[in-house]
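K.L.:
just to be clear, the model below is a prediction. Sequence and coordinates:
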Amino acid sequence: MIKVFYGFYIVNNRPLNYLLLNISCLKSRKFHISKFVLSGKIYLFRQLAKINFRIHTKIYTALLNTKTMEEIIVRIGGAAGDGVQSAGLTLEKTFSRSGLYISTYNYYQSLIRGGESWYQVRASDEKVRNQGSGLDVLVALNADALERHTNRNINEGGASPLNGIAIYDPGTIHNFKKYDGITYCPVPMRDIALKFDANPLLKNTVALGAVIASLGLDFNVFSGVIEKVFNKKGKLVESNINAAKEGYEYYLQNYKVYRKLKTSNKKLYTIGGGDAAALGAINAGMQMYFAYPMTPASSFLQFVATHGKKYHVFLKLTEDEISAINAAIGANYAGVRAATGSSGGGFALMTEGVGLSAMTEVPLVIYEAQRPGPSTGLPTKTEQGDLNQVLGAGQGDMPRIVLAPGTVKEAFDLTKEAFNLAERFQLPVFVVTDLYLAEHDETVDLDLSYEMDRGLLADASEADYKRYEYTENGISKRAFPGQPGLMHNEDSDEHNEYGAVVSDAITDPTQRKLSMEKRMKKLNLYIKEMPPTPTYKMEDAEYVVIQWGSTKGAVEEAIDCMRKNGTKIGAIEITHIFPMNHDIKKLLAGKKKIIVVENNYSGQLNGLIRKEFLVDTQFLGKYDGEAFFPADLALSLEEMIFGKKIKVEE
């Protein structure tokens, strides 16, 4: 028998509850749970590795249980070229049409064929905020996927192995090791598919039919999605529906329904983060987008390429990122709302353009989607490592605004806001996201209403037009080329109120000082107008987590778990990263511990928080290329707060 004691040290004489997990048989994995108080020798969590399954998922669902809603997590695993993503997208659309909220996770490599790829969909009758930590249904399209997602000793960056049913093709996957606690459901996918078409990818549709059956979903809803996906192409639609139907019926004839989901007739809409940002830009009146393709900023580009023409948006694929940012600056100078976008490596080439926008006070929106670096790094993985790059891009001191959405909806809303801010304050505005947010889908409810603010504009009545007039708040009136009576210079060199260059030979120190202060004090006005910093369950919080970007969903779910265990903890989301909102200092006052959670190695926001507010913080980072999973995050946070460890006795 193995006894696993799970709990905390006693902190400040606070009585804490512990769980004793008596595992009488590892093979059956049946748990008897009772209250227990920890005593004796303490072992580190990693020493549980000798047990042949991931104990933390059981702890998560037992001690940190937060699942009051009906939900399912389905993962489709295979190799690049197996149609994994297409199958996942079809499944998420079926969930959505069934009135279920979804959140997805797309795991793939920089390969056209081969390697490892999987697509995960979490669906629930209530709003879900992240990809989740468990796994209920696995569709394995090859032997590697079956082993990888059922073996308890394999950790995919925090993604849990299967604890449910595995659907696979016994004709192509055989002689594999079976693990306890998993119901194996072989379905002859290839044989069924060949009845209707020779296309090898048709087996995926058979597998999806089996998944739909295992969850008790309406097949008619699924067939409707197939018709939509294949755009009413007669024979293709027919063969896919027939193959799916046979997979559906095969499952029901041979296996029990695994979990019947609670569906509804709600009209729900899903969209990815990059798509939502692009839609927000179009909704804000963007008329031109200039870019050179680079993952993961390409989802924004692809959305504009697909839908932009319908909304009269001009798209230009430039020869490089230098051209992209300069073209966007030129368009904005001419009075057109335009933007550019890239990831860290491509954005590096845009650095001089950022300075040009700031010096000439030409509005500019830059969509920066992060991926792991340095250099080419990991093109298809996620990280939050470009914050310092964005904050430092350019030459010398210059004003900029940096926004960081944490959800797909925020990607839409903050991109809309970025265009108004850029024109109101006449400076570069960044919308900073990452691969996880850019390429994962969520159920959203978007507000398409929008009030455009073009800022201060000059007109022909100006008797003595000064493009860079020294005003109290630093904002001067803009004029566009061709406006009668408003001719002026705009130059990347330092200049006076009229835009005339102040050369090195006759530089007036007073002039330089006034021009620098004019540009920088625009941020003082912006800080006064900033919206309140978003918080989560901070009313009685003794401990606080600070997060930014795509970590939001995992942080909030981890906090829900910890609160159920009695930990008074809340979160602050930094959506407006630079300049910082002064209300953050008040929110942090008196907290016992402040932990900054980031998907990077060095704690880039953590450093900024410490510098801005002179507070003592701790940093919790993740830099393996994958997003945070709420179970791992909850355990890590509690260990940082209470010094919790785990004891194992044999």
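P.N.:
Right, received. Where do you want to start?

K.L.:
can we go C-alpha only for contacts and neighbour counts from here?
P.N.:
Will do.

K.L.:
could you check how many residues crowd around the closest residue to A393 other than its chain neighbours?
P.N.:
Of all residues not flanking A393 in the chain, T351 sits nearest, at 5.3 Å (CA to CA, 6 or more residues apart in numbering). When neighbours are counted by other CA atoms under 10 Å, T351 registers 19.

K.L.:
contacting residues for the residue nearest to T617 when sequence neighbours are not counted?
P.N.:
In space, and not counting its chain neighbours, T617 is closest to I594: 5.0 Å by CA to CA, 6+ apart. Taking CA atoms under 8 Å, 6 or more residues apart in numbering, we find I594 in contact with Y543, V544, V545, I546, L588, D616, T617, Q618.

K.L.:
and N524, which of the three is it?
P.N.:
helix (DSSP: H, G, I helix; E, B strand; the rest coil).

K.L.:
and it, what does it touch?
P.N.:
Residues in contact with N524, defined by CA under 8 Å, 6+ apart, are N473.

K.L.:
report the separation between it and M580.
P.N.:
Going from N524 to M580 by CA to CA, to the nearest Å gives 11 Å.

K.L.:
which residue is nearest the centroid of the protein?
P.N.:
Of all residues in the chain, the one closest to the mean position by CA atoms, centre = their mean is L437, 2.1 Å from it.

K.L.:
which of the helices or strands spans it?
P.N.:
Using DSSP states H and E, the element containing L437 is helix 435-438.

K.L.:
ok, Y248 next?
P.N.:
helix 234-254.

K.L.:
again, but for Y105
P.N.:
In the assignment (DSSP H and E), Y105 maps to strand 101-107.

K.L.:
touching that strand from outside, list them.
P.N.:
Here strand 101-107 makes contact (CA under 8 Å, 6+ apart) with 85, 92, 95-96, 117-131, 268, 270, 380-381, 436, 439-443.

K.L.:
in addition, the following structure is provided for comparison:
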Amino acid sequence: MECKILIGGEAGQGIQTVSNILSKYFFRIGYYVFTVESYQSRIRGGHNYSLLRISDRPIYAIDDDKIDILIALNLETIKLHIPEVKREGYILCDENINTEDFPKEDRIIKIPVRRITQELKSRLVENTIFCGALLALSRGDMEEMKRVISEGFKEEYFEINLRALEEGYKHTLNLGKSCGKFPKRSRGKRLLVNGAEAVGFGAIVAGCKFLASYPMTPGTAVMNFIAEHELDFDIVVEQAEDEIAAINMAIGAFFAGARSMVTTSGGGFALMVEGLSLSGMTETPVVIHIGQRPGPATGLPTRTEQGDLNFVVHAGHGEFARYITAPRDQKDAFYKTIKAFELAEKYQIPSIILTDQYLIDSKAVIEGLIPPSEIKSYRTKGNADYLRHRITEDGVSPFAIPGESEALVITDSDEHDEEGHITEDLEIRKKMVEKRMKKKELLLKEIEEPLFFGVDNPEFVFIGWGSTYGVIREGIERLINEGYPIGHLHFSDVYPIAKESLEKFKGRKLYTIEQNYQGQFAALLRKETGINVERGVVKYNGFPFYVEEIIKGVKEIMG
């Protein structure tokens, strides 16, 4: 059983409100939900929409199948999306919308939204009326919807929204139309989260105590989530004057003993690069979350892409180790954020969490998250003989916090000796570089091997990374069911590169599926492993992959 709902209108019309209510409702009655958001970089106007895919089985992406229900908050939405609506589907709109351009369209259901709001003396409840109409079409659970409504509005607005819900439900039910039944099912211990919530929750569990950021879409969503909970978990959230200040604040906070992070997008990270090198030189941990969007420059602020991989891997002057993870989905984002904090402190390096607008804004139903039993600290209590940059066999120096012991903790952004004082001794310089670079070898032992899905002896292997996991997985699964001898290898830890799994497929036909023009991950794999991986299916128009695009692209490559 599946259903797709699209809610469309202008920015400022409350599209997100309807989407949040409906996604939470269907989740609460036991269904899997996956949502994507399409919005323009403007406060009001333009065309925005939210697309919900609802199913009684696990779903990982949005497919290109037709829409069952279109909730149109304006005429433009009908004109743009009516070709996508199934013949047996429905289009819900206010009775005041002029649909004379569609004289024979029997799928349009007109709801007296404006009349109901006038009776209730509030236009703030327009979207709740549509929720009631949808509830009637799906023969839904009114009591569960009331609970969702009660949680979504302040107490003083609950009663009027409840009346609006009932009016929308009653009017539509009397029309005798139905889009199928969605009986209540058990939802177990599953959760409904978006990527921003997953990253933010992971940071909280990992012990983050300070976040600095200059707002930049889509990374801002993580800052907003943590800010909502800063008093609950004793976290300081600072909106800095710019990205340069933000990363320097976070590095300083980690140096002083508070696990810290910044969140930004590609353009903001460009300003943070000198600070990134400062982290590398002083061996001060920091966690950086980058929500990718199409560039160069300001690009498309509210769209999605995987175009920053080359930049992030090679950013910074000089050479130093770093850990880069690109979570494959919301569940992975939670665990990989915790891992990013752990490895940053354990090896005293910058850790980078590379997401994108698609992952950050998409909601999905996932199995329950299990926080680690303990968050390990890698700090030490120094003594009078403490050396902040002591040369050790594995390259990791003891990490003491200033003021916590008798140790004198010294570091510098210039090259320094073991104690931390500036030096131009070239022999010490050589030893310090080698010490810092040893950490990359240690990191390789921590890197997760990519997931593999496919036939036992695939002729072609399609390689993905980051948030494209779900859509590639679904596309490859359909193709395997059609008899194609293929597999899917998916990387979540993207630097350093785990080589063992890839080596198994050496000599096979290897192609990447990426949301960038050049096939950046294919080039990185060739450079790091020497294995011939070719640029395969790419998309770079700012919209995420649909399942059908994966299927079409794979078939074209296979001839």
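P.N.:
Noted; the coordinates are in hand. Quantities reported herein were computed from a predicted structural model and do not represent experimental measurements.

K.L.:
before we move on, the earlier item: the helix holding L437 of the first structure vs the second structure, average distance?
P.N.:
Following superposition, helix 435-438 of the first structure is found to deviate from the second structure by 0.6 Å on average (mean CA distance after the TM-score superposition for the first structure).

K.L.:
pull the distance from that helix to the chain's centre.
P.N.:
4 Å (CA atoms, centre = their mean, to the nearest Å).

K.L.:
equivalent analysis for stretch 108-115 of the first structure, please.
P.N.:
Taking the mean of its C-alpha atoms, stretch 108-115 of the first structure sits 21 Å from the chain's own mean (CA atoms, centre = their mean).

K.L.:
ok, stretch 511-525 of the second structure next?
P.N.:
In terms of CA atoms, centre = their mean, the centre of stretch 511-525 of the second structure is found 19 Å from the chain centre.

K.L.:
what is the end-to-end distance of that stretch?
P.N.:
Stretch 511-525 of the second structure end-to-end distance (CA to CA) = 11 Å.

K.L.:
likewise for stretch 618-631 of the first structure?
P.N.:
From start residue to end residue, stretch 618-631 of the first structure stretches across 19 Å - CA to CA.

K.L.:
what's the matching range in the second structure for that stretch?
P.N.:
Aligned using TM-score structural alignment, stretch 618-631 of the first structure spans residues 535-548 in the second structure.

K.L.:
enumerate the positions of that stretch that are buried.
P.N.:
535-540, 542-548 (16 or more other CA atoms under 10 Å).

K.L.:
likewise for stretch 286-301 of the second structure?
P.N.:
Across stretch 286-301 of the second structure, burial judged by 16+ other CA under 10 Å covers V286, V287, I288, H289, I290, G291, Q292, R293, P294, G295, L300, P301.

K.L.:
stretch 245-252 of the second structure now?
P.N.:
Across stretch 245-252 of the second structure, burial judged by 16+ other CA under 10 Å covers A245, A246, I247, N248, M249, A250, I251, G252.

K.L.:
those helices in the stretch 201-350 of the first structure, which residues are they?
P.N.:
Per DSSP state H, counting those that start in this stretch, the stretch 201-350 of the first structure carries helices over the ranges 202-214, 219-229, 234-254, 273-283, 298-307, 321-333, 344-348.

K.L.:
turn the ones you listed into JSON lines, including distance to A62 of the first structure.
P.N.:
Formatted as JSON lines, these follow (distance: least, CA to CA, whole Å):
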{"stretch": "helix 202-214", "distance to A62 of the first structure": "25"}
{"stretch": "helix 219-229", "distance to A62 of the first structure": "34"}
{"stretch": "helix 234-254", "distance to A62 of the first structure": "31"}
{"stretch": "helix 273-283", "distance to A62 of the first structure": "32"}
{"stretch": "helix 298-307", "distance to A62 of the first structure": "38"}
{"stretch": "helix 321-333", "distance to A62 of the first structure": "50"}
{"stretch": "helix 344-348", "distance to A62 of the first structure": "41"}
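
K.L.:
looking at these, which is nearest to T575 of the first structure?
P.N.:
helix 273-283 (14.4 Å; CA to CA).

K.L.:
okay, and stretch 489-500 of the second structure goes to which residues in the first structure?
P.N.:
Using TM-score structural alignment, stretch 489-500 of the second structure corresponds to residues 572-583 of the first structure.
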